[in-house]
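J.: Have a look; sequence and predicted model below, questions after that.
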Amino acid sequence: MSDFDAITEESLVTKGGRKWSSFPGSIGAFIAEMDFGVAPAVRQSLQTIDDRDLYGYAPADLVADLKTATSSFCSEHYGWRIPVGHIEPASDVLAAFLGVLTHLTPPDTPIVLPTPAYMPFFDVARVTGRELIEVPMLRSESGWSLDLDAIASALTPGATFVLCNPHNPIGKVYTEAELSALADVVEDAGARVFSDEIHAPVVYAPARHIRYAALTEATAAHTATATAASKAFNIPGLKCAQLILTSAADRDAWAEKGQFVSGAASNPGILATTAAYTRSSDWLSEVNGYLKANRDHFTDLVGSLLPGAAYIEPEGTYLAWLDLRGYGLESGLSALIRSRAEVAVTEGRLCGEVGAGHIRFNFALPRPLLTEAVERIARIL
């Protein structure tokens, strides 16, 4: 068993990663990576780079192993048996999304995005020149839900609905009934779905991850799914994602146009992802257990130290969404918290118009640092 509690702020700062070097002196609770290192099999896999001098282009056997590993992982964890021919590499999920928009959707069709949302989705709309339609999530005392009527009004033929499941930054894990209801709306509109499932391995019982594209023949036909080992196995810098194309028409179009996206995954990322999916289940289980305990501890800290905050406990991811409007705060929260509490968090407004007065907090910290971070924030509010 790893002693994640023993990881110190000094050791993290010494390593010099972006999470701990971007804002010197602050506890890093903004960017979505963990402070727990990587699985031993992942670390060992990178030795293959030297052993085989794999500094050139990815050989076919590496790519084939990656596709097989992805298919096996999805089958084992989600009951989704994906033919390896439906899987394409990419450098990351955003590159896959850009490729899907460019090669698989009609030009000038809009992106429909439920908000709050992962910040770079807004940048994707900007760089592709697509209209972005924000559809705020519905929030009740008990949880979050999609505003299906508003989604139906926003969708047009050929539009792309972005499904993030588990949902960054709110941590919602969608039920089968919720996804089926969404599928009906998408089908009625003649639209399609880009399903970002990068956080799928980080889900806390009793929640269960359901693969949207695997629901029906209709969802398979109108969905492109992107996933990666980068969040759950803590390897975002190695640049390897997987695009799963369950539509035959999409696969045909991708074979003709998608080679620059599929050829951009790195050899280290391919090797590390294969090792993560095939030889790191025990490590993932240990980390998820620690993250769940962190999630529960964070909930207790918020309840006792931040009584003015509104908060719904996440069902997946290691990200928490805090509503601090009860403290009279609407903007500039991340700068305030960083300057006065020395904790680096993500400004909620970056996640859409509905994010004003909110912050995104990454609780994938050693628990003593998690406690210290929340205590610091509480002292200045």
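T.: Alright, I've got the coordinates.

J.: going forward, measure contacts between C-alpha atoms and count neighbours the same way
T.: OK.

J.: residues in contact with residue 326?
T.: For residue 326, the contact set (C-alpha atoms under 8 Å, 6 or more residues apart in numbering) comprises 308, 309, 310.

J.: of all the residues you listed, which comes closest to residue 191?
T.: Nearest to residue 191 among these, counting by C-alpha to C-alpha, is residue 310 at 34.2 Å.

J.: Check whether the closest one really touches residue 320, as I assumed.
T.: No: if you go by C-alpha atoms under 8 Å, residue 310 and residue 320 don't touch, sitting 11.1 Å apart.

J.: of the two, who's got more company?
T.: residue 320 (24 against 16; other C-alpha atoms under 10 Å).

J.: I'd like the distance from the one helix or strand that one maps to to the chain centre, please.
T.: Secondary structure from DSSP states H and E places residue 320 in strand 319-323. Relative to its parent chain, strand 319-323 has a centroid offset of 15 Å by C-alpha atoms, centre = their mean, to the nearest Å.

J.: try this one side by side with the last:
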Amino acid sequence: MPTESELDAITIDQLRAVPSEKWSLFPGLIGAFVAEMDFGTAPAVRRALHDAVDTGMLGYLPGPTVARMQEAYTGFAKRRFGWSVDPERVRPVPDVLAAFEATVRHLTPEGSPVILPTPAYMPFAPLLRDLGRDVLTVPLVREAGRSVHDLDALDAAFAAGGRLLVLVNPHNPTGRVFERGELAAVAAVVEKHGGRVFADEIHAPLVYAGRAHVPYASVSAATAAHTVTATSASKAWNVPGLKAAQLVLTDDDAADVWQRRCIWTEHLTATPGVLASIAAYDDGEDWLDDVIGYLDGNRRIMADHLAEHLPAVGHTPPEGTYLAWLDLTSYGLDRPAAWLREHAGIALTDGRHCGQAGRGHVRLTLATPRPILREILTRLTEALA
């Protein structure tokens, strides 16, 4: 298991030596914009990948391996979330975006608008536009210091013709972990209009003490019947490049359509990625728990630093994910990420890419060694001061 000192010892030079997008797209800057961790992955996952190469498991994805993945995920979901899922309903997909595209194409009426709460994960809106769909954006609202869904606005979006709601939980970029009662309230709106939900739960394993991830489809029989759930080991075990995710089909009709029309999406899933997912779900929880403990420390360090040195920065510590959502609107920066690249040497995600509701904000990835995080905070303070 990784120790605090081992994670602290990872240096910027070591990270730059690996040509990842996070550390190569902006040469010379500290990379904190891509949602991936700087900690490698679990020993069990590394062993699984080495074994795949050593034994030649590099061909197309075989049925027995799919079955192992289904059992591994359902076991993890039961242990971690108390969610019982039929293993046959867990389908391999290359990533959440591929699952989303297939859902929009095949499980919604042709040409129907899609409802997207904002700020949103950056690729959703442009992908929908590429698919010829209107995007009905519904900004989250602040309530008691937390971002929540605007139920009246969701109701209006469905009434305006929206057929699919994109529900991201834990939420990217705000870090909210929505509670069961909140999800039930959203479900009542969806049921009122006979809508469907695409539940992006890719960050589900990354939740901090005091909060618990509730799979949306597990809330009731109604949510199970109108939801497709996409998830993956890619964020929690830091393997996004392996192209393997899971789509959970709790709706009988969706499962039937998927079997008839979406099988080619499954065909794009990478065998090594599925093997890594099996190892993560079966044998990677101890590593994950240690990393979550480290990330918890990081989010507290950031919150304390901002409160003391940058009180004008709006920030609520994430309840899940390893993403910090910073409100810089008081500084009057039109493009804050570009400004911080120039003046602080930090590469962040500009909130405007998350929709109009994100303008004036930046998203910062906290999953980095603490000496690097402290350097980021020092640079932010010096630049914004």
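T.: Yep, that arrived. In this text, all values refer to a predicted model and were calculated from it rather than measured experimentally.

J.: After superposition, what is the TM-score?
T.: The TM-score (TM-score structural alignment, normalised by the length of the first structure) is 0.98; 380 aligned residues with a C-alpha RMSD of 1.1 Å.

J.: one step back: which bit of the second structure covers the helix or strand just after the strand holding residue 320 of the first structure?
T.: Later in the chain than strand 319-323 of the first structure, the nearest helix or strand by DSSP H and E is helix 333-341. Aligned using TM-score structural alignment, helix 333-341 of the first structure spans residues 336-344 in the second structure.

J.: burial of the corresponding residue of the second structure for residue 57 of the first structure, as a residue count?
T.: If you follow residue 57 of the first structure across to the second structure using TM-score structural alignment, you land on residue 60. With neighbours defined by other C-alpha under 10 Å, the count for residue 60 of the second structure comes to 12.

J.: For residue 60 of the second structure, identify the helix or strand it belongs to.
T.: Going by DSSP H and E, residue 60 of the second structure is not in any helix or strand.

J.: now do residue 301 of the first structure
T.: helix 281-305.

J.: Give the aligned range of that helix in the second structure.
T.: Taken onto the second structure by TM-score structural alignment, helix 281-305 of the first structure occupies residues 285-309 there.

J.: list the buried ones in that stretch?
T.: Using 16 or more other C-alpha atoms under 10 Å as the test for burial, stretch 285-309 of the second structure gives 285, 287-289, 291-292, 294-296, 298-299, 302-303, 305-306.

J.: Strand 319-323 and the helix holding residue 301 of the first structure, what's the angle between them?
T.: Here the directions of helix 281-305 of the first structure and strand 319-323 differ by 20 degrees (axes from the mean of the first three to the mean of the last three C-alpha atoms, to 10 degrees).

J.: Report the contact partners of the equivalent of residue 320 of the first structure over in the second structure.
T.: Alignment note (TM-score structural alignment): residue 320 of the first structure maps to residue 324 of the second structure. Residues in contact with residue 324 of the second structure (C-alpha under 8 Å, 6+ apart) are 173, 174, 175, 299, 315, 316, 317, 318, 363, 364, 365, 366.

J.: 10 Å instead, please
T.: 172-175, 299, 302-303, 315-318, 362-367 (C-alpha atoms under 10 Å, 6 or more residues apart in numbering).

J.: and what of residue 134 of the first structure?
T.: 111-117, 122, 150-151, 154, 352-354.

J.: And residue 111 of the second structure, by the same measure?
T.: 104, 105, 131, 132, 133, 134, 163.

J.: what about it, distance to residue 347 of the second structure?
T.: In this view, residue 111 of the second structure and residue 347 of the second structure are 37 Å apart by C-alpha to C-alpha, to the nearest Å.

J.: which bit of the second structure covers the helix or strand residue 218 of the first structure falls within?
T.: Using DSSP H and E, residue 218 of the first structure sits in helix 217-222. Matched against the second structure by TM-score structural alignment, helix 217-222 of the first structure falls on residues 221-226.
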